[in-house]
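>>> Prediction below, plus the sequence it came from.
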Amino acid sequence: MWHRDSDRYKLFTRRALMLGAGKGLLLTGLAARMYYLQVLESDRYRTLADENRISHRLLPPPRGLITDRFGAQLAVNRQNYHIMIVREQTPDVRRTLEILNQIIDLGPGIIERVERDVAKRRSFVPVTVRDNLTWDEVARVGVNAPDLPGLIIDAGRSRDYPEGPHLAHTLGYVAAVSEKELNGDPLLELPGFTIGKSGIEKVYDLALRGKAGTSQVEVNALGRVIRELEREEGESGNTVVMTLDLELQRYANQRLSRQESASAVVMDIHNGEVLAMASHPAYDPNAFTTGISHRLWNSLVNNPYSPLSNKAVNGTYAPGSTFKMCVALAGLESGIISADQRFFCNGYLDLGNARFHCWKRGGHGWVNMHNSLKHSCDVYYYEISQKIGIDRIAAMANKLGLGTETGIDLPNERSGLIPTKDWKEIQLGKRWQGGETLIASIGQGYVLTTPLQLCTMTARIASGKAVKPHLTRDHVAPDGISSRQNEEFPDIQISRASLARVRDGMNGVSNELHGTGYRARIDIKGMELAGKSGTSQVRRITMRERQTTGVLDNDDLPWKYRDHALFVAFAPIENPRYACAVVVDHGGGGSSVAAPIVRDLLIKAQELQSARPGISAADLPASAQLRPKPPQSEEGEG
């Protein structure tokens, strides 16, 4: 009996010792773990606790400015007052908004939209009611603040374009970030952050954005901000200095405003700087910054004059007779024809069973290259194009900057089209026909160019250099370092003699009696221009129309069926500095409609050159002011 109790006692003791040892090990492990967490890892967990308590938030940086070549501000950041509501601070959100709507106009659907936004967010999170309050509206809300519990007026920054429509197509605009534009950059996810959507704002968006700042705020478990602990302001974006001359740009827009639809480009032929680029009609980019209405958007999209399109870069037109300089150079450089060689024009040329007409029904008689440009004789170019062929013409056109993108710093530039035999075979699956060469030689048919390309062509003819246009001079960083250097353009690889012959013909157009552009000449000594007119058909003239009613005048046709009016020129003749191209959509004759605009723009450019810096339009000589439209040239044009 005693032995049995002794065995039980020993068994219990062993089990108790084992259990005690197990508990001891557990307590030891727990103590070691607590020591590890509270002593050895204390700094790490203190940091994690702070991170749960401290919220790091990005601060949007001020967007960089855009200025003209002389520092005039073209795109700035203005103070923007907006009103917000905090749900927990007002007993009745809808009632407060209805009272606010009696004080300032909120617009349709705003109250319902705010109610939806308030319901989605925590009660202490502010919800924007309306942006872009005027100072008068801010004052009215402030006076009535006791009757508007929960409302907060805050000040931010928004993009502003002081010149409005004058620079809409070149500057572009900024707007809110869309979902497809989110790329992981946390800056793009900030509420109300805007990015460049078109124009210079889009091309140089990264340079203009700047560097975000940071704010450290203490928050509670619900995310409510308790206090701001630290703040580091961001760096503003770079200032982009454009090549544009604001005074000339304003004048170009004013000059084009007489037309339903038109575009113009003025360029420095030595460095490719675009001094003015205008497209009419335009739109107000500030409407996009503040949030464009559906009604306004639809009116812009459905406008037959295409105010949203930058016609100087995106518009493609048959160049008409302005293309004849290209054909003349192709003929001279081929060695197949000479400038003194003459062809007889009796008003038409027959090829097979087709007849190709000159613009002058009775013809021009015997014509050499100089007179072919001066009088814009079509038959002359029919003749030489048959001898040199379309491929030589296309090669020269490409050399002059036609049929290919110029590379200007704007989005969505169109390349136009200079056809070749291979192009037609590949694109249309058909062989090139001889008659198509004749049509192309006078800038019709498949040939398409942009006004910017025509200005580039003119600059290359005037300078003999492979000039490339650009719109920005510098991207100036906050430390003042500029990123653009002066560019030296290579020789265009066209003989000086050939270029001189063509320039001489352009001089005849503008400065010799009976030249197609004579009535739009510059008669100020030392400022004379040399140019070339062009009229581009947009409809087919049938043989029946020629034989019965005769070719209808543009004034007798609906606007969309009228010819495009073109004119290109450089000035001054003795020491060329500026090139200009103008296209008036469905404007009629190039010499009567487009040439006077080119003349006035080149006068303005030259007078501003001598009057700089800081001269206002009111101080300019009277000869730079708008002139009445001259009568059409006696000789007409091709």
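Yep, it's here.

>>> alpha carbons only for contacts and neighbour counts from here, please
Fine.

>>> May I see the buried residues of the longest strand seen in the chain?
Counting by DSSP state E, the longest strand found in the chain is strand 73-85. Neighbour counts over strand 73-85 (16 or more other C-alpha atoms under 10 Å) mark Gln73, Leu74, Ala75, Val76, Asn80, Tyr81, His82, Ile83, Met84, Ile85 as buried.

>>> and here's the other structure:
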Amino acid sequence: MRRPGRDTAESQRRITRRGLVVGGLQAGVMGILALRMRYMQVEQADQFRLLADENRINIQLIPPTRGRLFDRNGAVIAENVPSYRITMTREQAGDVDAVIARLAKLVELDPDELERARRDLRELRGDTPVTVADRVSWGAISRVAVNAPALPGVLPEVGLSRRYPATNDYAHVVGYVGTVSDKDIERIDAPEQLLRLPRFQIGKIGLEAKRENQLRGSAGTRRVEVNAAGRVMRELDRQEGQPGADMQLTLDNNLQSYTNARLEGESAAAVVIDCDTGDLLACASAPSYDPNLFVRGISVSDYKALLEDPYRPLPNKAVQGIYPPGSTFKMVTALAALEDGQIALDDTVYCPGYMEISGRRFHCWKRGGHGNVDLHRSLRESCDIYYYELALRTGIEKISAMAERLGVGVQFDLPMTSVAKGLAPTREWKQTNRGQPWVIGDSVNTAIGQGFVLASPLQLAVMTARIATSRAVTPRLIKSIDGVEQPTGHGDTLGLNENLMREVRKAMFAVSNSNRGTGYRSRIIEDAFRMAGKTGTSQVRNITSGERASGVVNNRDLPWERRDHALFVNFAPFDAPKVAVAVIVEHGGGGSTAAAPIARDITLQALYGEDPPLEAYPAADRGRIKALQEKLRRARPQTGPDGKDRA
């Protein structure tokens, strides 16, 4: 059937319109492409010329600046200093051996460091920069930069390295950083690429390790253009990372320095705590070491010397070392018995010099005994028999509960390595850990701080601060982070009978200020700063009955490692406690002779904020103290708020 002419003409018009539309669209697309091609070939010709001939874009990580550490007054404890190094990238270098040979003519290369670099160049990804020379001079950097065309893949860099200006003063608290090792990578779940940068440093121990994530910050990135020879042509763009957080510690630089100097020559530890805030004002372990030695890798000989030192410089004795607290524990036993109503303040116990318990004789340190003693005299003269009797009446469970209430056997949450929990033993603990039932002799030993009970100097300082204030003072190490103040350790009330606490404090005052007190020779004369304390001697060997019959061998006549540990705890001023102090001298002998003088000197330094006047010391000690102050003044720099030395 033939279509009408009118329909045929209409169809032709429609086809023509569609063809014009399609053709217009095609022409428009072709025009846009032509303009784009012209833009790229003419206006961007220079840019694409640079990208040609095997040029390419590299994305590189920018290491963040590690957060700095300051003392409570703003003195620098840990900082970052420029460090010049030379790196090489294998896939950009081509013939690695030839490039290293040319580099060796310009820069002196350490053989050991070069061997490590060759290994890394073989094993790491080809686009990973490897450090071939570290800590080089500015002159070496300049020579490499001038000869860059002949050194493909070689790049002189300015990085940052950690430095500890106070050297050994903060080694045990702050720790140190070191280059990321394979073991570090294995310990971290999903390690970020930043950790694989050459010689990138992370915290290894101490605060540096415990607060690594905050101190490290986050990496930035930059896009750079390199040519076929591996030379950087230009930086296209940069995105800065986030620097690590700056932290202000509670420690006082001058007091920390003094405490370390005062402990010199001993295997010892000391802790000073602020009774109001719980701030650690000093936390020292002796002997110490220079953490700067570890930053770039300590030598075998230096590390061996530290390991073989009988005084054990590497462990932090202040928080990691745990010791029988000796007679410094007697306040715990006394408060447990008084709170439980097992004894009254004026009740007396007769001390003949020993006590027979279950067929075994337990001795007092005073061979002839003390006679009748009450609470005050028992603490003042450190009678052991009084506390044996309290243990029999009170029982180990209540003594251990009081110990934990005062901080012994508690693992405090501080950002330091291996903070010890100590031990306040119970019947269950012995059955579980020793497979033996608790016996009455265990309670007797615990009552005088021997046997199974163990405490760190940190715990003894906390215990003393809690007795001084009747509050659950908690130690604090970080004062602020990026200027934001952290919660203090002021603590709530312990809920103990304040009348009983007051009497225990008075007895501690007598220890240091009564001429019958075991700590009298190390008293403070200045009325405003008089202290209350307690001596302690911790046995490290068993004394046989035969030795007791013939006379106990004096500590001075024993080999060093068999001598008793010496301890002393105190708080001051007595009427308004500001600081609490704990000192232990390993194998120092008696607490009154070895530990108490050190604790007294540190206490006065903390209260005065500088070398105390000689009038604060007993007259008989002033000549010795003057000579000691002069010696220590020469040995330790005084620093101002800016961290710089001051006269």
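Looks like it arrived, so ask away. Just so it is clear, the model here is predicted, and its values are computed rather than measured.

>>> Give me the TM-score for this pair.
Both chains were compared after superposition, and using TM-score structural alignment, normalised by the length of the first structure their TM-score is 0.82; 568 aligned residues with a C-alpha RMSD of 3.2 Å.

>>> What mean distance separates the longest strand of the first structure from the matching residues in the second structure?
Once the two are superposed, strand 73-85 of the first structure sits an average of 1.7 Å from its aligned residues in the second structure (mean C-alpha distance after the TM-score superposition for the first structure).

>>> Let me know the secondary structure of Arg17 of the second structure.
Here Arg17 of the second structure is helix, with the state taken from DSSP: H, G, I helix; E, B strand; the rest coil.

>>> typo on my end, Ile336 of the first structure
With three-state DSSP as the basis, Ile336 of the first structure sits in coil.

>>> Matching Pro319 of the first structure against the second structure, which residue comes up?
Aligned by TM-score structural alignment, Pro319 of the first structure pairs with Pro325 of the second structure.

>>> What segments of the stretch 101-250 of the first structure are strands?
With DSSP state E, counting those that start in this stretch as the criterion, the stretch 101-250 of the first structure has strands at 127-133, 151-160, 174-176, 194-196, 213-219, 225-232, 239-242.

>>> mind listing the helices for the stretch 101-250 of the first structure?
Taking DSSP state H, counting those that start in this stretch, the helices of the stretch 101-250 of the first structure run over residues 110-120, 135-143, 168-171, 199-203, 205-209, 246-256.

>>> nearest to Gly590 of the first structure, of the buried residues of strand 73-85 of the first structure?
Nearest to Gly590 of the first structure among the buried residues of strand 73-85 of the first structure, counting by C-alpha to C-alpha, is Leu74 at 32.2 Å.

>>> Tell me the buried residues in stretch 299-311 of the first structure?
So for stretch 299-311 of the first structure, counting by 16+ other C-alpha under 10 Å, buried means Leu300, Tyr305, Ser306, Pro307, Leu308, Ser309, Asn310, Lys311.

>>> Next, the distance between the ends of that stretch.
Length of stretch 299-311 of the first structure, first residue to last, C-alpha to C-alpha, to the nearest Å: 18 Å.

>>> so who does the match of Pro319 of the first structure touch?
Pro325 of the second structure sits next to Gly449, Gln450, Val453, Leu454, Ala455, Leu460, Gly536, Thr537, Ser538, Leu567 when contact means C-alpha atoms under 8 Å, 6 or more residues apart in numbering.

>>> quick one: Leu448 of the first structure from Ser536 of the first structure, how far?
Distance from Leu448 of the first structure to Ser536 of the first structure, by C-alpha to C-alpha: 10 Å.

>>> got any residues that touch both of the two?
Joint contacts of Leu448 of the first structure and Ser536 (C-alpha under 8 Å, 6+ apart) are Tyr317, Ala318, Pro319.

>>> how near is Thr535 of the first structure to Val582 of the first structure?
12 Å.

>>> what touches both of those two?
Leu566.

>>> related to what we said a few turns ago, tell me the one of the buried residues of stretch 299-311 of the first structure nearest Met242 of the first structure?
The closest of these, once distances to Met242 of the first structure are taken by C-alpha to C-alpha, is Asn310, at 17.1 Å.

>>> Trace the closest one over to the second structure, please.
Checking TM-score structural alignment: Asn310 of the first structure goes with Asn316.

>>> quick one, what contacts the residue nearest the centre of the first structure?
Among the residues of the first structure, the one closest to the centroid is Gly199, at 2.7 Å (C-alpha atoms, centre = their mean). The contact partners of Gly199 of the first structure, by C-alpha under 8 Å, 6+ apart, come to His169, Thr170, Leu171, Gly172, Tyr173, Leu410, Pro411.

>>> so what corresponds to it in the second structure?
In the second structure, Gly199 of the first structure lands on Gly206 (TM-score structural alignment).

>>> how close does its match sit to Thr603 of the second structure?
Taking C-alpha to C-alpha, one finds Gly206 of the second structure at 25 Å from Thr603 of the second structure.

>>> Equivalent analysis for Arg427 of the second structure, please.
Counting by C-alpha to C-alpha, the gap from Arg427 of the second structure to Thr603 of the second structure is 38 Å.

>>> Good, wrapping up.
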